[in-house]
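Peer 1: Pasting the sequence and the predicted coordinates here, then a few questions.
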Amino acid sequence: MTGKCPVMHGGVTTQPMASTEWWPKSLNLDILHQHDSKTNPMDADFDYQQEVKKLDVDALKKDLHNLMTQSQPWWPADWGHYGGLMIRMTWHAAGTYRVADGRGGASTGNQRFAPLNSWPDNGNLDKARRLLWPIKKKYGNKLSWADLIAYAGTIAYESMGLKTFGFGFGREDIWHPEKDIYWGAEKQWLAPSDNPNSRYSGERDLANPLAAVMMGLIYVNPEGVDGKPDPLKTAQDVRVTFARMAMNDEETVALTAGGHTVGKAHGNGKASLLGPEPEGAEIEDQGFGWLNKTARGIGRDTVTSGIEGAWTTHPTQWDNGYFDMLLNYDWELKKSPAGAWQWEPIDIADAHKPVDVEDASIRHNPIMTDADMAMKMDPEYRKISERFAKDQDYFSDVFARAWFKLTHRDMGPKACYIGPDVPSETLIWQDPVPQGKTDYDLQTIKDKILASGLTVTEMVTTAWDSARTFRASDRRGGANGARICLAPQAQWQGNEPTRLAKVLDVLKPIANQSGASVADVIVIAGNLGIELAANKAGHKLTVPFTPGRGDATADMTDAASFDVLEPLHDGYRNWLKGDYVVSAEELLLDRTQLMGLTAHEMTVLVGGMRVMATNYGDTKHGVLTENEGALSNDFFVNLTDMNYSWKPVGKNLYEICDRASGKVKWTATRVDLVFGSNSILRGYAEVYAQDDNQDKFVKDFVAAWTKVMNADRFDLN
């Protein structure tokens, strides 16, 4: 007789219902707890940014070059060279980046974990990472998985003849899946666009912030839209997808061609014979997925995408063979041995066919995907392809720069790059900011601001609006650079342009007279506002400040690329630009996670911002205090006071009434009341409402505020 398990556990077959499944309306705070320190195996004082500076880059480069041609019998290299496999691994790590929220990309090593390690489009990349394990083992803590995954593809290109643009180390590993990144609403892999949870609406409008066309793909379906070949329709998908990864048409053609100049696609067998992906594999498979246990399944018999063949005559050499092949032959649709649609040339000369990966005496037809054919059929892509075909040096330079952008876009500014191969050239997509001065008199500036007549609300909101654009996901935005003074930020609705212009008219002359940057003066003013508000509440303090921010110019700013940073909501200032399907409190969590804040930092900031009356448009919702403008814990005291009751009077508006008289005392929004209704947030609110924690509230608020103001000060790290 089989007995029941004597312990409580969360095994595959005994996983209990999660709280959010029992109560689906409950606010899930997991997005703010993704990388708790308890998941990190490194010592508390471990600093990867310092460790990687000790890395012997020349030795690493030599080892990677050697690895490329050391074929292993358990996963043999095509033509004896792993370059194509390593490039695909790097590309699929970096290619998850999307500009809308800055999430995805290669900067965390997230490809090691589900769901990415088991996406259909990442088939057999588990083998690429295992091939790299001896190198990771050798260099240990001086080399993160994230850096190694990004670097391997770059060295692969170099080993095949491309002059690369450069490389920056500094990507720090995570140790737990980023499960709360929204990859789409589909409930099945590779679901067509007419499925009930489609990411498309209208004619073919892809939902933000998504970039890939299907759940489980990095880019577009290589067989065509929903697997139906049509290069012109595919071209539309390619253009949208690559634009959402911050690439223009020229970069898109270069990346498509450069990615397919080397390596091959694999579909020489039956896909039905493949076992499950890594996360679904048996324990004895030790993290390997897509194993063929009934046939050979390696070398020429490998099945990955289902498409079979190389794109060029010499798939281990960097050359212009892609355009020679694409533009100089006519192509027809055929099916691969695995049953996938692919394009093959008509009447191709034998000498132009690539040789078999294992037997050089055998030649096969080259292939093109539907996306490749789009480079020929779409009028704009065709023009670019023809230019590249005529000028290989130009193509190589554009590709090298686009590849560098692809693999570094989510790392932030150059200050975050480490190593001997960091390019000296500064690129506009890196959001450059000049170094600001530090030798000015801080107290003189504070005195001038104090005498200017600006209110605490004006000082605090301007500093907040300047800093809140920071995204920890790709390290863009923030107060450094004072881009709130420039287009497009100066006119964003959420920045209240009229109020902003008034404040800047005061602060800019003070900056000019003192020698400080406007960026520094904006933060100084915000800090001064906090100090005045704290003093009004009986707390004398000085908010920490470190000078050195610079002022960006319009020439340093790719204005269009900043459009995606425009706030459409800000729970910290109790504002929604429109009416959204997602609740106001869920939007607050998303913004909080992007800013790199924790749940208790979010709590204390909201409470402090409310009592200082920093709401958008000077509304009084959530200003739960009789002493407006004082940095007190009144928001939490009154929110948790049972002498009041709460009732809805609109979709996002509530009245807080005195229980005894029934009179309306205050109004509040969902973002305010969630700190009393959600059990976790209420726990934080109660901490700050305690009589003995008034000092703690102010101390924690100042710490969280300073964290926001300094979030983009990478020069301080």
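Peer 2: It's in. Bear in mind the structure is a predicted one, so any value in this text is a computation, not a measurement.

Peer 1: use CA for all of it now, contacts and neighbours both
Peer 2: Fine.

Peer 1: centroid residue for this structure?
Peer 2: With distances taken as C-alpha atoms, centre = their mean, the residue of the chain nearest its centroid is R103 (1.7 Å).

Peer 1: wait, doesn't that one sit right on S473?
Peer 2: Yes. Using C-alpha atoms under 8 Å as the test, R103 is close enough to S473 to be in contact (5.1 Å).

Peer 1: so what sits against both of the two?
Peer 2: D410 (C-alpha atoms under 8 Å, 6 or more residues apart in numbering).

Peer 1: Return the distance of T553 relative to C416.
Peer 2: When distances are taken as C-alpha to C-alpha, to the nearest Å, T553 and C416 turn out to be 21 Å apart.

Peer 1: Pretty sure E344 sits in a strand.
Peer 2: Yes. The assignment for E344 by DSSP: H, G, I helix; E, B strand; the rest coil puts it in a strand.

Peer 1: For it, which non-adjacent residue is closest in space?
Peer 2: When the adjacent residues along the chain are set aside, E344 lies closest to I367, with 4.9 Å between them (C-alpha to C-alpha, 6 or more residues apart in numbering).

Peer 1: Give me the distance between the one you found and T261.
Peer 2: On the measure of C-alpha to C-alpha, I367 and T261 end up 12 Å apart.

Peer 1: Let me see the ranges of the strands in the chain.
Peer 2: With DSSP state E applied, the chain shows strands at 200-201, 205-206, 264-265, 309-310, 331-335, 341-345, 569-570, 575-576, 644-650, 653-658, 664-668, listed in chain order.

Peer 1: of all those, which lies closest to G436?
Peer 2: Of all those, the one in closest proximity to G436, counting by C-alpha to C-alpha, is strand 569-570 (28.8 Å).

Peer 1: Against that first model, consider the following:
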Amino acid sequence: MSNTGQCPVMHGANTTAEQTPAAWWPKSLNLDILHQHDVKTNPLGVDFSYRHALKSLDVAALKKDLHAFMTDSQDWWPADWGHYGGLMIRMAWHAAGSYRIADGRGGAATGNQRFAPLNSWPDNVNLDKARRLLWPIKKKYGNALSWADLIVLAGTVAYESMGLPAYGFAFGREDIWHPEKDIYWGSETEWLAPSDNDKSRYSGERDLENPLAAVMMGLIYVNPEGVDGQPDPLKTAHDVRVTFARMAMNDEETVALTAGGHTVGKCHGNGDAAKLGAAPEAAELHEQGMGWMNHSSRAIGRDTVSSGLEGAWTTHPTQWDNGYFYLLLTYDWALKKSPAGAWQWEPVDIKEEDKPVDVEDASIRQNPIMTDADMALKMDPEYRKISERFYKDPAYFADVFARAWFKLTHRDLGPKSRYIGPDVPTESLIWQDPIPDGPRNINANAIKADIAKTGLSISELVSTAWDSARTYRDSDKRGGANGARLRLSPQKDWLGNEPERLQKVLSALTPIAAQHGASVADVIVLAGNYGIEQAAHATNVTVQVPFSAGRGDATVEMTDAESFEPLEPVHDGFRNWLKDDFAVSAEELLLDRAQLMGLTAWEMTALVGGMRVLGCNHGGHEAGVFTDRVGILSTDFFVNLTDMAYRWKPTGKNSYDIVSRATGEKRWSATRVDLVFGSNSVLRAYAEVYAQDDNQQKFINDFVAAWTKVMNADRFDLVS
């Protein structure tokens, strides 16, 4: 056999999608969501601390450089009117605007705009140029400045340079190093698919699928031309209201952000969009990661094509002023098509002096424009009231916008304790989920001794501590045990928290906290730790679960109850509970929850096995409790799951019986979440480790480590 012309390299790096295990076996559980952002992907190494690196950042020099950058136009991508402010604001806005409150995913806190799919979304056309323009600044400040922080700071400084004082700014966003696989952006198979296609994100009377916020695949918010590209400001108003609400913005914040974002800069559609090349992820090698290139015409300056709409919103697009509301409310507007063929609104009989000048030739004036979303602020009755109030009181508008911009760009950074830098506002805002500092000098052993006297069971203690901590989301750093909001509405009434059992436990633990001068939050965690220590001791293993005092107790006044509603658990595989039937499997929901909590696959495995034998199932049901020694931290879940003396019989959509092969007698019951640890090859490998005769101690150690990680996930004060 001839080898002529054959490449000697195995092409594993070029494996096509059709050759992956997921393509061959599509029903196989994909654990990649728990394996992403491995330390191996980070070129800065495991010892690098961005928080430490930030201490060397010269913030004053950085801001001075950014101010100078705004008006230092680079020939390869010239600034409109000689000012990059509009472009930088759009970049920061589109980074932060991908956030949604339902699962806390998206947002600007990871610098994910650099990677697919966001770097190639149709709504992000030419934002790759914005980041390349900033490269000299990133290069200069190096590891002391993340891309994530730089992107948001550039937008904030842009506003400052155009006359809007910033409410504040915080550093602390740490870059990721490869695309995120954990974010569901929609089921559509094509960009900008209309809502009547077969994979629409809408149902009923324009009900948008959770957790999505944008109206189409590839958009940050709404379609600027109107619903499905058909102008109708009142219909668009509905989309705007839903989209911004899913970012935790009220009507006033929505109007302020829309108007403030469109007070400066312009849309670009002065050309043929069909001439644009591929997006960055599909661009040719020689384009060096830049997309949407047009090599057939000039395609820069006044001839740029981005959104397809063409024109500025205001008379002076490089100045912060009240010109947006002046034009919107003073003139009548009519529908027209941009040179690129996009629907836009243009004023009727506008005064020549109210027209903005051309971006390259100040002797030429062009019509301003409005999008369908802008017209919604004029035509929707509630938005109109707010718009008129802002028009009459420019100072109030500026203040509301500055605060809303700060919220937009910091919402996913987490609580105020994670903020770094000289411009962090002193004011605590309710959307930051403020929590007072808790006592640190408490006698943990004395508290545990009193907990032992309550007569509460191990499962009651452990389940309560778990329910308190499991709300934590690493996506936007919300939730967790700190604050003990389990005591408050709405959490105290959540079905997943078993309100009757919860009140029984809180009634016993709250007086103990008061007696010892401790926070209830700390006592709840200590109670769970005590339960685990007792369960481990029953296996003849002595272990002390690590504990760090200092959690505080939030008050009703510190709690935005409405914004906590999306944190309500409707499933919890760790406690073997599903509130309803879901379109995805129970095991996929478990992975989603584990990923949001920041857990690895082996940590998830250890926790599930331990929670089962401790009897922590929701409602005390028996599924998955593969042991006769409930309340003992044994490896029985894994031992009996992997025991070939049994076979597994489906009895329903999410229920199974484990029966003896010899007698056919039912031994245990199970759910999909239980059996996936035996069926999935990776999870079975972990389960077999814990089922080994020599790994009882290892299992307890791993369970305790994973448990402590969950309990401390929101203790940002413990991070150096």
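Peer 2: Yep, that arrived. The structure displayed is predicted, hence computed values, not measured ones.

Peer 1: circling back to that earlier point, what residue in the second structure is paired with the residue nearest to the centre of the first structure?
Peer 2: The equivalent of R103 of the first structure in the second structure is R105 (alignment by TM-score structural alignment).

Peer 1: what's the neighbour count on the closest residue to its match other than its chain neighbours?
Peer 2: Distance criterion C-alpha to C-alpha, 6+ apart; nearest residue to R105 of the second structure, sequence neighbours excluded, is S475 at 5.1 Å. The number of residues packed near S475 of the second structure is 24, by other C-alpha atoms under 10 Å.

Peer 1: counterpart of S475 of the second structure in the first structure?
Peer 2: With TM-score structural alignment as the criterion, S475 of the second structure lines up with S473 in the first structure.

Peer 1: what sits against its match?
Peer 2: D101, G102, R103, G104, D410, L594.

Peer 1: if we take these, which one ends up nearest to D205 of the first structure?
Peer 2: Out of the contacts of S473 of the first structure, the member with the shortest distance to D205 of the first structure (by C-alpha to C-alpha) is D101, at 17.7 Å.

Peer 1: Was I right to think the closest one contacts L210?
Peer 2: No. With contact defined as C-alpha under 8 Å, D101 of the first structure does not reach L210; the gap is 9.3 Å.

Peer 1: quick one: which of these two has more around it?
Peer 2: With neighbours defined as other C-alpha under 10 Å, D101 of the first structure and L210 compare such that L210 has more, 23 against 20.

Peer 1: which residue lines up with that one in the second structure?
Peer 2: Across the two structures, L210 of the first structure finds its equivalent in L212 of the second structure, going by TM-score structural alignment.

Peer 1: I figured its match was touching I101, is that so?
Peer 2: No. Under the criterion of C-alpha under 8 Å, L212 of the second structure lies out of contact with I101, with a separation of 9.4 Å.

Peer 1: overlap in contacts of these two?
Peer 2: Between them, L212 of the second structure and I101 share the contacting residues R246, judged by C-alpha under 8 Å, 6+ apart.

Peer 1: re the thing from before, for the match of R103 of the first structure, list the residues it contacts.
Peer 2: Under the criterion of C-alpha under 8 Å, 6+ apart, the neighbours of R105 of the second structure are S98, Y99, I183, S475, D476.

Peer 1: ok, so of those residues, who is nearest P117 of the second structure?
Peer 2: Checking the contacts of R105 of the second structure against P117 of the second structure by C-alpha to C-alpha gives I183 as the nearest, at 10.2 Å.

Peer 1: How about that closest one: what's its closest non-neighbour residue?
Peer 2: For I183 of the second structure, the nearest residue in space outside its immediate sequence neighbours is R105; the separation is 6.5 Å by C-alpha to C-alpha, 6+ apart.

Peer 1: do the same with A706 of the second structure
Peer 2: E603 (5.4 Å).

Peer 1: Map H262 of the second structure across to the first structure for me.
Peer 2: Applying TM-score structural alignment, one finds that H262 of the second structure aligns to H260 in the first structure.

Peer 1: what's around its match, how many residues?
Peer 2: Using other C-alpha under 10 Å, H260 of the first structure has 23 neighbouring residues.

Peer 1: pretty sure it contacts Y322?
Peer 2: Yes. Applying C-alpha under 8 Å as the test, H260 of the first structure and Y322 come out as touching, 7.1 Å apart.

Peer 1: which neighbours do those two share?
Peer 2: Counting by C-alpha under 8 Å, 6+ apart, the residues touching both H260 of the first structure and Y322 are W311, T312.

Peer 1: if we can go back for a sec, how far away is the match of S475 of the second structure from F395 of the first structure?
Peer 2: In this view, S473 of the first structure and F395 of the first structure are 31 Å apart by C-alpha to C-alpha.

Peer 1: Give me the aligned partner of Q515 of the second structure over in the first structure.
Peer 2: With the correspondence set by TM-score structural alignment, Q515 of the second structure lines up against Q513 in the first structure.

Peer 1: I'd like to know how far its match sits from V521 of the first structure.
Peer 2: For Q513 of the first structure, the distance to V521 of the first structure under the criterion C-alpha to C-alpha works out to 11 Å.

Peer 1: Compare neighbour counts for the two and give me the winner.
Peer 2: Here Q513 of the first structure and V521 are compared on neighbour count by other C-alpha under 10 Å; more neighbours surround V521, at 26 against 10.

Peer 1: for the more buried one, what are its contacts?
Peer 2: The contact partners of V521 of the first structure, by C-alpha under 8 Å, 6+ apart, come to I445, L507, I510, A511.

Peer 1: Count the neighbours of the second one for me.
Peer 2: Put plainly, it is L507 of the first structure. If you count neighbours by other C-alpha under 10 Å, L507 of the first structure ends up with 24.

Peer 1: before we move on, what about the last one?
Peer 2: Counted with other C-alpha under 10 Å, the neighbours of A511 of the first structure add up to 18.

Peer 1: That concludes my questions; thank you for your assistance.
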